[in-house]
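Student: The sequence and its predicted three-dimensional model are supplied below.
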Amino acid sequence: MNLLLAAIAPVFAIILYVYCKDEYEKEPRRLLLYNFLLGAIVSILIATILYYGSDAIIKFDDEFSIVQQFFKAFLVVAIIEEFSKYIIVRYFAQPNKEFNEPYDGIIYAVMVSMGFAATENIMYVLEGGYQVALLRAFTAVPAHATFGVLMGYFMGKAKFTKHPSKYNLLGLFLAVLFHGSYDFFLFINFIPGVWIGAFISLGVGIYLARKAIKKHQKNSFFKF
């Protein structure tokens, strides 16, 4: 039980932070819960199916190949995981009438991402223990949240523009770009010290995510 709490605590801390940043028109908690559960269950299932499919098609047989690890990070892991989240936001959250201002793109994308992160984190922490829980609380979990904010920023813009596909796909692209960058530097850890690139990438992502939150707050339809 304590390990389970350690696994989900950072997830709910981030959810609370993003929820409190929704200053002018809170989303229905039931709808937020639905998005979280869809991320925790459906997104994980989609990702698992796609991983099995990719394993049958693509073989990465040299763990010390920078090129192979690049393709694995960007074209397998990042695309599969971010697409599995994107599909929920795009076809469940975004069409909902409660999705009525740009910031909603951020909060729903984060809810789906945190659902995904919760399931993933529970599996890793139950296997690896408290040390893994502590490490992931400051790395993988905030990383998933950051990718969610970046995706959601543009998906929030997409709902209120004449060119929604452009902004939706831009959000997906940005999430894949930062996810792939983060994973790539971790995958090539056979090069001493290169892992620092993952934290630089995450730091840049967090900086942009905070700017994205402030911008949508500033432009809220309900501010006045």
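Tutor: Right, received. Where do you want to start? Residues are numbered from 1 along each chain as shown.

Student: Going by C-alpha atoms from here, please, whenever you check contacts or count neighbours.
Tutor: Fine.

Student: what element comes up after the lengthiest helix in the chain heading to the C-terminus?
Tutor: In terms of residue count, the longest helix belonging to the chain (DSSP state H) is helix 103-128. On the C-terminal side of helix 103-128, the nearest following helix or strand under DSSP states H and E is helix 130-137.

Student: and that following helix with helix 103-128, angle?
Tutor: 160 degrees (axes from the mean of the first three to the mean of the last three CA atoms, to 10 degrees).

Student: contact partners of helix 130-137?
Tutor: Contacts of helix 130-137 with the rest of the structure, by CA atoms under 8 Å, 6 or more residues apart in numbering, involve L3, A6, A7, P10, N121, Y124, V125.

Student: Just the buried positions in that helix, please.
Tutor: By 16 or more other CA atoms under 10 Å, the buried positions in helix 130-137 come out as Y130, V132, A133, R136, A137.

Student: cool, stretch 39-52 as well?
Tutor: Judged by neighbour count (16+ other CA under 10 Å), stretch 39-52 contains these buried residues: G39, A40, I41, V42, S43, I44, I46, A47, L50, Y51.

Student: What strand or helix carries the last one?
Tutor: Think Y51. Secondary structure (DSSP H and E) places Y51 in helix 44-57.

Student: Name the nearest residue to F187, sequence neighbours excluded.
Tutor: Of all residues beyond its chain neighbours, the one nearest F187 is Q69 (6.2 Å), with distances taken as CA to CA, 6 or more residues apart in numbering.

Student: count of neighbours near that neighbour?
Tutor: The number of residues packed near Q69 is 21, by other CA atoms under 10 Å.

Student: Check it against this one:
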Amino acid sequence: MNFLKYLPLLIAPLIFLILIFFARKIMEKKVLNLFASAYFLGLLTAIPMILVLYFVYSYWLTHVQSLRRIVFYSFVLIGFLSELFKFLLLRFYYLPKKSFTKPFDGILFSVMIAMGYATAANVYFFYEWRYTDGIRIVLYTLPVAVFFISIIMGFFIGLSKFRSNNFDSLTGFSAAVILFGFYSFCLLSGDYLLLSLIGGGVILIAFLLAAKSLNSKTNALL
């Protein structure tokens, strides 16, 4: 069925709706609106990467075949650019808000921004992916990858507000760039075994950090 090929485009928006559904039961309306805005502003964080990839593919690197090009694409054009604008939005727009009251909020807002990013990026890749034949793997795994990577970045950025420590923010940003770079590298190189191994590790770390942030008092994390 034709509908099935569009199914992966619904993953990130569906996660957004699920998060909003549960958040509306525990958040005040003002905070809920701020939380929802993270998704829509997150859509914008994909634009720089999309523009650069389009420009580079059209006018410079027409084939991603050599190891150096794969590394450059993965860690600089995709990893760094993608995480930079998500980081800037979370760190300098949402983190200073008064409604940002606990470290776990860093995870919540980071995930919401990431779902916005994944929505826009998946639409672009759906129509413009020209790098490998595994487009369906890209579309299905991208929202999942950025979901768990955003938990890791959000954990450290959430901590940074309460420890007044820029090192935590940079730790979260650096980890996100490296992890998303490895994710992109595995896709571009077609190494799905490595993708599975790294993915399993990222999911485990994300669960542990989320549990630590959720179940611990603020002072215990500092």
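Tutor: Received, thanks. What you see is a predicted model, and the numbers here were worked out from it, not measured in a lab.

Student: roughly how far apart are the counterpart of Y34 of structure 1 in structure 2 and E128 of structure 2?
Tutor: Structural alignment places Y34 of structure 1 opposite S37 in structure 2 (criterion: TM-score structural alignment). Counting by CA to CA, to the nearest Å, the gap from S37 of structure 2 to E128 of structure 2 is 27 Å.

Student: What are the buried residues along stretch 118-126 of structure 1?
Tutor: In stretch 118-126 of structure 1, residues buried by neighbour count (16+ other CA under 10 Å) are A118, T119, E120, N121, I122, V125, L126.

Student: OK, contacts around the spatially closest residue to the first one that is not a sequence neighbour?
Tutor: Okay, so that is A118 of structure 1. Closest residue to A118 of structure 1 apart from its sequence neighbours, by CA to CA, 6+ apart: I8 at 5.8 Å. I8 of structure 1 makes contact with A118, N121, I122, according to CA under 8 Å, 6+ apart.

Student: how much does the helix or strand hosting I8 of structure 1 stray from structure 2?
Tutor: Element membership for I8 of structure 1 (DSSP H and E) is helix 2-20. Plainly put, helix 2-20 of structure 1 ends up 5.0 Å away from its match in structure 2 on average once the two are laid over each other (mean CA distance after the TM-score superposition for structure 1).

Student: Buried residues, that helix. List them.
Tutor: Going by neighbour count (16+ other CA under 10 Å), the buried part of helix 2-20 of structure 1 is L3, L4, A6, A7, I8, P10, V11, I14, I15, V18, Y19.

Student: Give me the most central residue, structure 2.
Tutor: The residue lying closest to the centre of structure 2 (CA atoms, centre = their mean) is V146, at 3.3 Å.

Student: Tell me which residue of structure 1 lines up with it.
Tutor: The pairwise alignment with structure 1 assigns V146 of structure 2 to H144, based on TM-score structural alignment.

Student: about what we covered before: quick check: angle from the helix holding Y51 of structure 1 to helix 103-128?
Tutor: Taking the same axes, to 10 degrees, one finds helix 44-57 of structure 1 and helix 103-128 inclined to each other by 70 degrees.

Student: so what secondary structure elements neighbour helix 44-57 of structure 1?
Tutor: In this structure, helix 44-57 of structure 1 makes packing contacts with helix 79-88, judged by 3 or more CA pairs under 8 Å, 6 or more residues apart in numbering; DSSP states H and E.

Student: which strands and helices sit next to the helix it packs on?
Tutor: Packed on helix 79-88 of structure 1, when contacts are counted by 3+ CA pairs under 8 Å, 6+ apart, are helix 44-57, helix 103-128, helix 164-187.

Student: Turn those helices into a markdown table, including distance to I80 of structure 1.
Tutor: Putting the helices and strands packed on helix 79-88 of structure 1 into a markdown table (distance: least, CA to CA, whole Å) gives the following:
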| stretch | distance to I80 of structure 1 |
| --- | --- |
| helix 44-57 | 6 |
| helix 103-128 | 12 |
| helix 164-187 | 9 |
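
Student: Which one, of the ones you listed, ends up nearest to E25 of structure 1?
Tutor: Distances from E25 of structure 1 to each of those were compared using CA to CA; the shortest belongs to helix 103-128, at 9.3 Å.

Student: from the middle of its chain, how far away would the closest one be?
Tutor: Centre-to-centre, helix 103-128 of structure 1 and its host chain are 7 Å apart (CA atoms, centre = their mean, to the nearest Å).

Student: again, but for stretch 131-140 of structure 1
Tutor: Centre-to-centre, stretch 131-140 of structure 1 and its host chain are 16 Å apart (CA atoms, centre = their mean).
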